[in-house]
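> need the 3D shape of this:
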Amino acid sequence: MKTRASALALGLSLLAGGTASAAYTDNVVRIGVLNDQSGLYVDIMGHGSIIAARMAVEDFGGKIGDTPIEVVAADNQNKADVGAAIAGKWYDAEGVDMIAEIANSSVALAVVEIAKQKNKVAIVSGSNTNRLTGDSCTPNHVHWAFDNYALANATAKAVVKQGGTSWFFITSDYAFGHDMEKQAGDIVKQAGGTVIGSVRAPLNSSDFASYLLQAQGSGAKVIGLANATADFTNTVKQGKEFGILAGGQQFAGLTVYLTDIDGLGLEAAQGTLLSVPFYWDLNDRTRKFANRFFERHGKMPTAYQASVYSQVTHYLKAVKALGSDADGRAVVAKMKELPTDDDAYGQGSVRVDGRKLHPMYLFQVKTPQESKRRWDYYKLVSTIPVEEAWKPLDPACSLVPKQ
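Presented below is the predicted three-dimensional model:
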């Protein structure tokens, strides 16, 4: 009897151990930050996003019960094949349960499909493509931060309301630029404005003189910039030399980052209108998060970096509530069930198609006289509520209930 009792006790012990192992794979909750750490997007993502992920883990206590939480990181080099290879290795061999940020749309579209195949979790903020909640939606990923529709919609609709009723676009000549111009142009027209014309500039142009002259000659009240990073900053910088603002026209940036304005300086960037879901000086909670981030990074967080803090925080809440990280679909379902709330992005929710919902904000870049110090760059023009900010559910997404 004693032998049988010992055997039963050992069996129960092994069963308990097996259950714990199944609840948290490898007895660790492991998060991978997959982003650009050496290229075009390094300033808006890069090491700052890794810091943000680690801050979220620390604020969560570093553990779920007795299970530790770890953060690993890798550079996807903005290449789909590189990103996909890292994701596959992480999920299969290195115990990564969730991949965060995932810079570049081609990388993101590849990684979310891998997450679906392997029943893991992917949370995207480093890509703006609307396909992530459209024909490429999956039950294993969430799209955080913003997308092309939200950026175009928030900026174009609000600017038209402010009196910017006629537009001319300077557009980067590739898929991203074309999509931004189309979406913003459609919204301008729907809001009662007009699109006078547009011109397309090659990616990574250094000379925008001819494009600016066409925009200036159009007489449009607003020059919509369907470009990003260096193309955006070069357009605005050269626009100052051409007297765009002095002539009564206004730039509306459709994809603008805090680091762009820091690099440009307020003398060149002043007056530019832009929309984002996060600004470090928006309220007491964002300032609390941003000042802590600044102590580690030496710069204020971008909307992307703040998004990583937000998404990791909510992922951990879902895993804790579920009691497991083993079933990626179940974790994402729990993320959709729970309301979101953190110091970076505030309160929000995750929609059935995986779209993270929160307000968007229209800002105007301050004049040098209005700014009190470095990073004090924006003044709030208007808040775009959730019900107006985001693209309606896309029937192309298989997760959207059929009518």
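
> could you use CA atoms for every contact and neighbour count after this?
OK.

> so which residues of the stretch 51-200 of the chain form helices?
80-93, 105-118, 148-161, 175-190 (DSSP state H, counting those that start in this stretch).

> redo the ones you listed as CSV? Include mean neighbour count and distance to residue 346.
Putting the helices of the stretch 51-200 of the chain into CSV (neighbours: other Cα atoms under 10 Å; distance: least, Cα to Cα, whole Å) gives the following:
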stretch, mean neighbour count, distance to residue 346
helix 80-93, 17, 29
helix 105-118, 21, 25
helix 148-161, 25, 17
helix 175-190, 20, 26
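
> and this one, please, so the two structures can be compared:
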Amino acid sequence: MRQGLLAGLVLAALSASGAFAQAPLRIGVMGGFSGVYADVTLGEVEAAQMAVDEVGGKVLGRPIEVLSADHQNKPDIGAAIARKWYDVDGVSMITGIDTSSVALAVRKIAQEKGRIDLNTAAGTVDLTGPACSATGAHWVFDTYALANVTGSALAKAGNDTWYMLTADYAFGHALERDVTAVVTANGGKVVGSVKHPISTQDFSSFLLQAQASKAKIIALANAGGDTVNAIKQANEFGITDSGQHLAALLMFSTDVISLSLPVAQGLMLTEAFYWDLNDETRAWTAKFRKLRDKLPNMNIAGTYSATLHYLKAVQAAGTDEPKAVMAKMRELPVNDMMTKNGKLREDGRLVRDMYLFQVKKPSESKGKDDIYKLIATVPGDQAYRPMKDGNCPLIKN
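I've put the predicted structure just below:
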């Protein structure tokens, strides 16, 4: 009896002192920080920390902690990390989560637990389709937008025959599907495709098949180190010298830096962010580079954006309860250095402008980081798939 009374008095004292209120709000940043996607994901943790610092390191009187983990591009590892973070470590939100197969696995865990996942770095459009979630969001790009912006521009320019070189997993399959639809809608034809394993080092046989197709466009439905290696080897084989053109359907500024302008010049690509767009993006990039000296890409900027909007929503909701926070995230417009007046839809898609860029020629560049020229700004309602077409179970047409 006395023990119970003593325990009650201790709990009351802790409550009165605010000890419980000071329990940290934990955010998890998960990514493929080693392997084929390392160069495009390293920097996401620092970006999330920048958002935390921007709100003063606390929300609702609680200190904010950022956890990080490498899922190694393996869905089972990603799912295990998510389960531990949610169940054991008290993580309220997970972000980053590149690699589509991992993203879909983490989404299942988040749905099971009723927790928040804000995906900034995976491509599959299924995250706002069959795998949509009331407590999940897709923040930066997806395969539909990449196919729609880059694919439409190239197809409308008279490139009516395409050959797909596709990474053999969920992301590559989704991107090939979406590009094929765009090319066909613009009167073109995909004359063939070949699948390659993720992280392959030798693209010679795949590129020779693409070259033999005589297609005007060889479209790379892959990402990270796979895209870089494919372009390098295509350049070595002289494929583009014969009149065929490469289309990098998902390419990052970090990839262009890795390739160099002499190799990447002329490539058309779609991104949601570029460091040199305006004074805000330049100022943010300068702050980021004090933490990690590399050019930030859209994955990195997106992790900052998603984390900042989440923290603003927690503050506005007065709680970190997932559904209340998600309601605020949808209610509040997304405004930061990357996104202006963005709107988070019911299916989890953040609707924001996308940009069509062309990689500069060396003669056009004013410095090593001056890599893009802006070709077009595509409003979000034109770039992304209409919500009614996504087959998201949350949406009643």
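
> before we move on, the earlier item: possible to save the helices of the stretch 51-200 of structure 1 as a markdown table with distance to residue 296 of structure 1?
Output for the helices of the stretch 51-200 of structure 1, formatted as a markdown table (distance: least, Cα to Cα, whole Å):
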| stretch | distance to residue 296 of structure 1 |
| --- | --- |
| helix 80-93 | 27 |
| helix 105-118 | 28 |
| helix 148-161 | 29 |
| helix 175-190 | 33 |
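
> relative to residue 248 of structure 1, which of those helices is closest?
helix 148-161 (14.7 Å; Cα to Cα).

> hmm, who's touching the closest one?
Residues outside helix 148-161 of structure 1 that contact it (Cα atoms under 8 Å, 6 or more residues apart in numbering) are 128-130, 165, 179-180, 183-185, 187-188, 191-193, 252-255, 273-276, 360-362, 382, 384, 389-391.

> structure 2: matching residues for stretch 264-272 of structure 1?
The alignment of stretch 264-272 of structure 1 onto structure 2 (TM-score structural alignment) covers residues 259-267.

> may I see the buried residues of the matching stretch?
259, 260, 261, 263, 264, 265, 266, 267 (16 or more other Cα atoms under 10 Å).

> in a markdown table, list those residues along with distance to residue 207 of structure 2 and secondary structure.
As requested, the buried residues of stretch 259-267 of structure 2 are exported to a markdown table (distance: Cα to Cα, whole Å; DSSP: H, G, I helix; E, B strand; the rest coil):
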| residue | distance to residue 207 of structure 2 | secondary structure |
| --- | --- | --- |
| 259 | 18 | helix |
| 260 | 20 | coil |
| 261 | 21 | helix |
| 263 | 16 | helix |
| 264 | 17 | helix |
| 265 | 19 | coil |
| 266 | 19 | coil |
| 267 | 17 | coil |
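
> out of the residues you listed, which is nearest to residue 303 of structure 2?
residue 259 (24.2 Å).

> contact partners for the closest one?
Counted by Cα under 8 Å, 6+ apart, residue 259 of structure 2 has contacts 228, 232.

> filter the contacts of helix 148-161 of structure 1 to the buried ones?
128-130, 165, 179-180, 183-185, 187-188, 191, 193, 252-255, 273-276, 360-362, 382, 384, 389-391.

> now residue 313 of structure 2: which helix or strand?
helix 298-317 (DSSP states H and E).

> so that helix matches what in structure 1?
Aligned by TM-score structural alignment, helix 298-317 of structure 2 falls on residues 303-322 of structure 1.

> how big's the offset between that stretch and structure 2?
Mean deviation of stretch 303-322 of structure 1 relative to structure 2 after superposition (mean Cα distance after the TM-score superposition for structure 1): 0.5 Å.

> coming back round to it: helices and strands around the helix holding residue 313 of structure 2, which ones?
Here helix 298-317 of structure 2 touches helix 38-41, helix 44-54, strand 58-59, strand 91-96, helix 322-331, going by 3 or more Cα pairs under 8 Å, 6 or more residues apart in numbering; DSSP states H and E.

> most tightly surrounded among the ones you listed?
Across those, averaging neighbours per residue (mean count of other Cα atoms under 10 Å) puts strand 91-96 on top, at a mean of 25.

> can you pull the contacts of residue 338 of structure 2?
272, 273, 281, 301, 302, 305.

> which residue packs closest to the aligned partner of residue 71 of structure 2 in structure 1, ignoring adjacent ones?
Mapped onto structure 1 by TM-score structural alignment, residue 71 of structure 2 lines up with residue 76. Of all residues not flanking residue 76 of structure 1 in the chain, residue 83 sits nearest, at 4.6 Å (Cα to Cα, 6 or more residues apart in numbering).
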